[in-house]
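Novice: predicted structure and sequence below. I'll ask about it afterward.
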Amino acid sequence: MRMVSSIGMLVLSVIFTLSSCNSENDKVVEEEGNDQIIDRVIESNEYMEFRVSCMALAEKLKSYTSTLSLEEFDELMSNLNNDDYMAELVGKIDVKNELLMVESTKETLLNYADFQQLDASERMNLFVRSSDNALNMMVKTRSEGGAADECERRRNEDYSYASSIYVSAMLACSCATGGIGVCLCAVAASAAYEYAITLADRSFADCLKNAK
């Protein structure tokens, strides 16, 4: 089950980068040539449905992790590349439907002609831009001003970057062809995404304390 470990380590490495670096510096520079194609993919049903299915899996996992103590949650996150631990986790939560939906929408996206025209860097650019767009639609303008706004801006950047890495990692998982081991990689990626969001929230709280 090497795929589980590789995906877990990939996402974890990004998470720890998030905790110490400004995600703005890591964003992929847009290439003008395929901007229109990227925009079409972002607005397509094929991509939106894949993204929604990924987030549905993350929400399902969150419904379980929300019942854990802080120590239990941190233990889970430290075992994302532990195949046996992750297999036991999957046995505790019912995510079969969510995994099937991720797989179905992923295959539809991979067969989408516009998406096929994008290379790896352009796809990452797509994930970053769509995450920024989704966040901009959800976040309301805050009125505190000053340091509080800066704390919010940093958290929003971390949210957006974590989301783009998560969707990218999910694209590498294939439950249909890889068996249960590769399905575990999708759960590990979802858990790592939740951890990234948790770290962003903790950093935001610390930022607000220091701003007072």
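Specialist: Everything's here; your move. Numbers count the residues shown, from 1 in each chain.

Novice: switch to C-alpha atoms for all contacts and neighbour counts from now on
Specialist: Fine.

Novice: how far away is the residue most central in space within the chain from Leu184?
Specialist: Nearest to the geometric centre of the chain sits Tyr166, at 2.3 Å (Cα atoms, centre = their mean). From Tyr166 across to Leu184, the span is 14 Å (Cα to Cα, to the nearest Å).

Novice: ditto for Asp84
Specialist: Taken as Cα to Cα, the span from Asp84 to Leu184 is 10 Å.

Novice: cool, and Glu88?
Specialist: 10 Å.

Novice: compare the two (neighbour count), which wins?
Specialist: Leu184 (29 against 10; other Cα atoms under 10 Å).

Novice: contacting residues for that one?
Specialist: Val4, Asp83, Met86, Ala87, Val90 (Cα atoms under 8 Å, 6 or more residues apart in numbering).

Novice: helix or strand for it, which one?
Specialist: helix 180-211 (DSSP states H and E).

Novice: which parts of that helix count as buried, going by neighbours?
Specialist: 181-197, 199-201, 203-204, 207 (16 or more other Cα atoms under 10 Å).

Novice: tell me the SS of Ala176?
Specialist: Following DSSP: H, G, I helix; E, B strand; the rest coil, we place Ala176 in the helix state.

Novice: which residue is the nearest non-sequential neighbour of it?
Specialist: Glu103 (7.0 Å; Cα to Cα, 6 or more residues apart in numbering).

Novice: and here is the other one:
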Amino acid sequence: MITKKKKYTLYYVMALACGLVASFFIYSCSADGYYSDEIEKNEVTNTRALSSRMINNGSTLIDSIASSDEFWEFEMSSELLADKFHEYTSTLSEEEYDKLMENLNDDDYVEDFMRKANLENELQQLAKAKENLIQHTGFLRLSADERTQLFILYAESNELTKVKLLKTREEGGSTSSCEEQKQAAYRQAKADYDDAVTNCKKGSVPSGCLTQAAARYDRNKRIADRRYENCIKNKV
């Protein structure tokens, strides 16, 4: 009888110990996931706050727009469309790409391209974000120069808050000037793209205007890339 009681007691202790270990393991995993999510959220918040401070150049109106949810939703949406556009066009041959650029003013051609590239969701999201920016901020009160300044400053701050690993070749002279020229061209292309998007009017083919803006942005970045490559060759 004593032996059986000891066995039952031993089993009970073992079961309790296993339960405690399992509970601790589950809690640890949950805590790790929680803290991981919190760290990621904090990184996004800190990045946004840093960019907002960098955009602030003394203009209260520009700063209020730059720090608004509507502006950040607009910028994220514009980047999503640009990325999706580039992802599709990177699969095209040079001839196909050139044909697309030549037919940007052909509404039927552009509309057909939008379907092939499956851009509907990104276009709708950007169109909505653009309207929210215009309706719920003081964006329309900005002059043309101030709008360009806002977009340029955003492009600069966004570039500096991203982690980049730039390989700079030193053979035959430094190529840092080539990189600087390319980044400057990228910033201008992004500002021109955002400005073109905000100038798209509501109409029968609003998505066509947004697609044209994304196409010109992609083309301008390609031109910057080619000039960068030529600059590198001249440095070697």
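Specialist: Looks like it came in fine. Quick caveat: nothing in here was measured; it's all calculated off a predicted structure.

Novice: what's the TM-score once they're superposed?
Specialist: The TM-score (TM-score structural alignment, normalised by the length of structure 1) is 0.76; 177 aligned residues with a Cα RMSD of 2.0 Å.

Novice: about what we covered before: counterpart of the residue nearest to the centre of structure 1 in structure 2?
Specialist: For Tyr166 of structure 1, the aligned residue in structure 2 is Tyr193 (criterion: TM-score structural alignment).

Novice: structure 2: strands as residue ranges?
Specialist: For structure 2, no strands are identified by DSSP state E.

Novice: longest helix anywhere in it?
Specialist: helix 2-55 (DSSP state H).

Novice: report the distance from it to the chain centre.
Specialist: Relative to its chain's centre, helix 2-55 of structure 2 lies at 32 Å (Cα atoms, centre = their mean, to the nearest Å).

Novice: quick one on the thing from earlier: buried subset of the contacts of Leu184 of structure 1?
Specialist: By 16+ other Cα under 10 Å, the contacts of Leu184 of structure 1 give Val4, Asp83, Met86, Val90 as buried.

Novice: burial check on the nearest residue to Arg187 of structure 2 once chain neighbours are set aside, number of neighbours?
Specialist: Closest residue in space to Arg187 of structure 2, ignoring its immediate chain neighbours: Ala155 at 5.4 Å, by Cα to Cα, 6+ apart. When neighbours are defined as other Cα under 10 Å, Ala155 of structure 2 has 22 of them.

Novice: which position in structure 2 pairs with Ser66 of structure 1?
Specialist: Under the alignment (TM-score structural alignment), Ser66 of structure 1 maps onto Ser90.

Novice: for Thr105 of structure 1, same thing?
Specialist: Match for Thr105 of structure 1 (TM-score structural alignment): Ala129.

Novice: would you mind pulling up the elements that the longest helix of structure 2 packs against?
Specialist: For helix 2-55 of structure 2, the elements it packs on are helix 60-66, helix 144-160, judged by 3 or more Cα pairs under 8 Å, 6 or more residues apart in numbering; DSSP states H and E.

Novice: what's the closest of these to Ser78 of structure 2?
Specialist: helix 144-160 (11.8 Å; Cα to Cα).

Novice: what residues sit buried inside the closest one?
Specialist: Arg147, Thr148, Gln149, Leu150, Phe151, Ile152, Leu153, Tyr154, Ala155, Glu156, Ser157, Asn158.

Novice: ok, the spatially closest residue to the first one that is not a sequence neighbour - contacts?
Specialist: The shortest distance from Arg147 of structure 2 to any non-neighbouring residue, by Cα to Cα, 6+ apart, is to Asp195 (7.3 Å). By Cα under 8 Å, 6+ apart, the contact set of Asp195 of structure 2 is Arg147, Thr148, Phe151.

Novice: can you tell me which residue in structure 1 aligns to the last one?
Specialist: To tie it back to what came earlier, the one meant is Phe151 of structure 2. That one, Phe151 of structure 2, aligns with Phe127 by TM-score structural alignment.

Novice: neighbours around the nearest residue to its match once chain neighbours are set aside, how many?
Specialist: Using Cα to Cα, 6+ apart and skipping the chain neighbours, the partner closest in space to Phe127 of structure 1 is Ser164 (4.7 Å). Neighbour count for Ser164 of structure 1, taken as other Cα under 10 Å: 24.

Novice: Arg51 of structure 1 now?
Specialist: 26.

Novice: surely Ala224 of structure 2 touches Lys182?
Specialist: Yes: between Ala224 of structure 2 and Lys182 a contact is recorded at 5.5 Å, counting by Cα atoms under 8 Å.

Novice: related to what we said a few turns ago, put together TSV for the helices and strands packed on helix 2-55 of structure 2, with distance to Asp32 of structure 2 on each row.
Specialist: Shown next, in TSV, are these (distance: least, Cα to Cα, whole Å):
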stretch	distance to Asp32 of structure 2
helix 60-66	34
helix 144-160	29
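
Novice: now for these, which one comes closest to Val13 of structure 2?
Specialist: Comparing the helices and strands packed on helix 2-55 of structure 2 by Cα to Cα, helix 144-160 comes nearest, at 57.8 Å.

Novice: ok, now which ones touch the residue nearest to the centre of structure 1?
Specialist: Val11, Ala189, Ser190, Ala192, Tyr193.

Novice: and Asn230 of structure 2, what's its match in structure 1?
Specialist: In structure 1, Asn230 of structure 2 lands on Asp206 (TM-score structural alignment).
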